[in-house]
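>>> Coordinates only, no sequence provided:
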């Protein structure tokens, strides 16, 4: 029980009537821009994470050095 050619043509015709010929390329362009923006955001986030981890490590190392320097020598 698949789609017949007439059903597919009817769906395409309704789609064209709703969105028009001019709006479809604009819609696809907006979709492409959204995907590019999403990919850029993901790559920016991945680049920011190693820097944040390095910062946490340096803060942890400084705190450890401070604790060690405050302990009296035996």
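That came in fine, so what should we check first? Note that this is a predicted model, so its numbers are computed, not measured.

>>> can we go C-alpha only for contacts and neighbour counts from here?
Fine.

>>> Which parts of this structure are strands?
Taking DSSP state E, the chain contains no strands at all.

>>> for it, what spans make up the helices?
Counting by DSSP state H, one finds helices in the chain at the ranges 5-70.

>>> Put this next to the previous one:
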């Protein structure tokens, strides 16, 4: 009970008569341009997110390098003080 090939051909013929081949070509190119623009916008958004994540990871890595253990430093100071006393 679906649409047969003949029904599709009749619909296509009616559309061609109503709009003409030139206008259909313009509609097709406009639709293609819109799809291309949409894909570009989506990929640009993904690139921005990737750059943001990469920047955050680099920042976290730098922060991790600058962190040091205060207790270890205090223990080292205590050891040096005990050596100085001896």
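Received, thanks. As the structure is a computational prediction, the values presented were derived from the model and not from experiment.

>>> any idea which residue sits dead centre in structure 2?
residue 46 (1.1 Å; Cα atoms, centre = their mean).

>>> From residue 53 of structure 2, how far off is that one?
Between residue 46 of structure 2 and residue 53 of structure 2 the computed distance is 11 Å (Cα to Cα, to the nearest Å).

>>> Kindly report the same for residue 21 of structure 2.
48 Å.

>>> now residue 4 of structure 2
From residue 4 of structure 2 across to residue 53 of structure 2, the span is 51 Å (Cα to Cα).

>>> Those two: which has the busier surroundings?
The neighbour comparison of residue 4 of structure 2 against residue 53 (other Cα atoms under 10 Å) goes to residue 53, with 12 against 8.

>>> count of residues packed around residue 19 of structure 1?
When counting by other Cα under 10 Å, one arrives at 11 neighbours for residue 19 of structure 1.

>>> again but with residue 81 of structure 2, I slipped
11.

>>> which one in structure 1 is aligned with it?
Using TM-score structural alignment as the criterion, residue 81 of structure 2 maps onto no position in structure 1.

>>> Helix or strand: which one has residue 81 of structure 2?
helix 70-85 (DSSP states H and E).

>>> Same question for stretch 49-56 of structure 2: list its buried residues.
In terms of neighbour count (16 or more other Cα atoms under 10 Å), stretch 49-56 of structure 2 has no buried residues at all.
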